[in-house]
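Asker: predicted coordinates and the sequence they were generated for:
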Amino acid sequence: MRDAYLAIVNPAAGGGRTRKLLVPALDRLREAGLRVEIRETLALGHATEIARQAWADGYRKFISVGGDGTSYEIVNGLFPQADGADIPTLAFLPLGTGNSFLRDFSDQGVEYAMESLVSQKSRKCDVLRLRHQDGVLHYINILSIGFSADVATLRARRFSAWGELGYQASIFICLARFRRRPFPLIADGWKGVDRRPCLFLTFSNSKYTGGTMMVAPGAETDDGLIEYVRWGPIGRIGLIHNLPRLYDGTHTQH
């Protein structure tokens, strides 16, 4: 087993700012005595390939240098290989970009991440698994369908370099395309399937998405539970009126 951390770097994160900030950040970690090796991603999905091969090569400690998308790819490279084996450690360095998952633990971003690495402070985290008709995926923060997924997709395609402002722009564009859709849902203890149209449906392990939106205020990353939020029915005017409540979690009282 290798003792070094493997930093998997998305150099395009934050509109290229990640690459500029990487060297001084790694210098600080190495000065603190951490052994860190680097692999840069070259394309979408490459972080998954790197993590999968690194696990096979004996790496067990990883640093995600990028945003939530980078850590998502790394998690899917580690699992299911890590099931029932050595427990992997995943740290975060959101250089030049946001990281919604980290906000569950601190609003200090990079500084909190650096201090946690230097002090070797870690905590357990649930990993969620979704089986679907084309295979299986794993995640540690949020799975979403409907409006919230539309916003995230648009932001990734057109506004990835805009940070949290990119989420705001995507929200208002998606408002113009507003639609409610039926997402059939059944849960343990229910007598039937809920087929009512809704705005979005999320299955969360952590509270935040889109930077500072507290979509799942009751979620905890280590309680072994999934918090699902079904928002609807609600119209365009109702959504605009309640958008601010997405940021403090009170939308769940709607």
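Answerer: Yep, it's here.
Asker: when you work out contacts or count neighbours from here on, use the C-alpha atoms and nothing else.
Answerer: Noted.
Asker: list the contacts of the residue positioned nearest the centre of the chain.
Answerer: In the chain, the residue lying closest to the centroid (Cα atoms, centre = their mean) is Asp68, at 3.9 Å. Neighbouring residues of Asp68 by Cα atoms under 8 Å, 6 or more residues apart in numbering: Gly98, Asn99, Ser100, Phe101.
Asker: check Gly45 too.
Answerer: Contacts of Gly45 were listed using Cα under 8 Å, 6+ apart, and they are Glu73.
Asker: then Arg230?
Answerer: Residues in contact with Arg230 (Cα under 8 Å, 6+ apart) are Cys198, Leu199, Phe200, Leu201, Thr202.
Asker: just give the closest residue to Asp248, not the sequence neighbours.
Answerer: Met214 (5.9 Å; Cα to Cα, 6 or more residues apart in numbering).
Asker: one more to weigh against that first structure:
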Amino acid sequence: MPDQFKTCMILNPASASGQTRQTWPVLEAHLKRVDFQFDLRATTGPGTAPELARQAIQEGFEMVVAIGGDGTINEVVNGFFEDGRPLNPEAVLGILCVGTGGDFIKSVGIPRNAKQAVNTLLGRATRTIDVGQCSFVDHFGKQVERIFVNIADIGVGGETVERINRRSGKSTGKIPYFLSSLVSLIQYKNKKMRIQIDDVFDEERVVSLLAVANGQYFGGGMHIAPQAKVDDQQFDVVIVGDIGTFTFLANLRRLYAGTILSHPRVDLFRGRHVK
């Protein structure tokens, strides 16, 4: 048996609009061909992956692999932490992206093809990346703490995610996300916010979108933070100012191409603490 981490895999069979349930046997057969040993646990619904990951780490697994899309990755990452602290600082995150988005893997160089991505799990080579911790009040008035490895955003992006989440049971992916973005852009009203970034920025602005970026991509390929690095110990904070629906739509191509930072109403700051 090759030298490898003691591994637990967290499978989200509902990812990729349920297609993962059908494609998993093929990926499982490939893992067996390369003699990769693992314990498998499947999620049973939204919000179950953190506890599965937490249990795996408490049971002594050295690596926990998220099998799904960006949402699954986020949930598994949250299982690595309790009260904002890592359960085991030596625990390793692995990713086999079989969802429809695939945004985070672009920033860390993990292949989109899950079979090719298996090679990143072999052996014991790792890299250290940053994580973010955000605190917010949810729709029920409850204070919530969440960990993120990719991007946390406020404004029309959050409105779009909420709209996507309301599509429970319907198809997801780039086209539904794009259509939801269009509806959100039409209906969303830009908000006045006070934004504080370390000691370099403290202003009230009317904002359509604010992205606190560890990774570079979100929303199914939108290249919102092309200069962000996952291991530089700071966030790229992208502020999209008070622009209307027509202006936003006219610049969607720049958003996907990674050239949105050149727009006169888009600003980039860097910092470790954002309020």
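Answerer: Noted; the coordinates are in hand. Just so it is clear, the model here is predicted, and its values are computed rather than measured.
Asker: quick revisit: ok, the contacts of Arg230 of the first structure vs Ile87 of the first structure, which is closest?
Answerer: Distance to Ile87 of the first structure, by Cα to Cα, is smallest for Thr202 among the contacts of Arg230 of the first structure, at 26.8 Å.
Asker: not counting residues beside it along the chain, what's closest to whatever residue of the second structure lines up with the closest one?
Answerer: Under the alignment (TM-score structural alignment), Thr202 of the first structure pairs with Ala211 in the second structure. Closest residue to Ala211 of the second structure apart from its sequence neighbours, by Cα to Cα, 6+ apart: Asp153 at 4.2 Å.
Asker: quick one: map the one you found onto the first structure.
Answerer: That one, Asp153 of the second structure, aligns with Ser144 by TM-score structural alignment.
Asker: other SSEs contacting the helix or strand hosting its match?
Answerer: If you go by DSSP states H and E, Ser144 of the first structure is part of strand 142-146. Other helices and strands packing on strand 142-146 of the first structure, by 3 or more Cα pairs under 8 Å, 6 or more residues apart in numbering; DSSP states H and E, are strand 200-204.
Asker: the strand it packs on: average distance to aligned residues in the second structure?
Answerer: For strand 200-204 of the first structure, the mean deviation from the second structure after alignment is 0.7 Å (mean Cα distance after the TM-score superposition for the first structure).
Asker: check the mean deviation of the helix or strand just after that strand from the second structure.
Answerer: Where DSSP H and E defines the elements, the next helix or strand beyond strand 200-204 of the first structure is strand 208-209. After superposition onto the second structure, strand 208-209 of the first structure lies on average 0.6 Å away from the residues it aligns with, using mean Cα distance after the TM-score superposition for the first structure.
Asker: how far does strand 208-209 of the first structure sit from the chain's center?
Answerer: Distance of strand 208-209 of the first structure from the chain centroid (Cα atoms, centre = their mean, to the nearest Å) equals 8 Å.
Asker: contacts for stretch 11-26 of the first structure next, please.
Answerer: 10, 36, 40-41, 65-67, 94-98, 160-163.
Asker: quick one: furthest residue from the center of the first structure?
Answerer: Distance to centre of the first structure, Cα atoms, centre = their mean, peaks at Lys191 (32.4 Å).
Asker: distance check, that residue against Arg158 of the first structure.
Answerer: Lys191 of the first structure sits 42 Å away from Arg158 of the first structure, going by Cα to Cα, to the nearest Å.
Asker: same question, His138 of the first structure
Answerer: His138 of the first structure sits 25 Å away from Arg158 of the first structure, going by Cα to Cα.
Asker: with Glu164 of the first structure instead?
Answerer: With the distance defined as Cα to Cα, Glu164 of the first structure ends up 13 Å from Arg158 of the first structure.
Asker: more crowded one of these two?
Answerer: With neighbours defined as other Cα atoms under 10 Å, Glu164 of the first structure and Arg158 compare such that Glu164 has more, 19 against 12.
Asker: shouldn't the more buried one be in contact with Ile171?
Answerer: No - in this structure, Glu164 of the first structure is not within contact of Ile171 by Cα atoms under 8 Å, at 11.0 Å.
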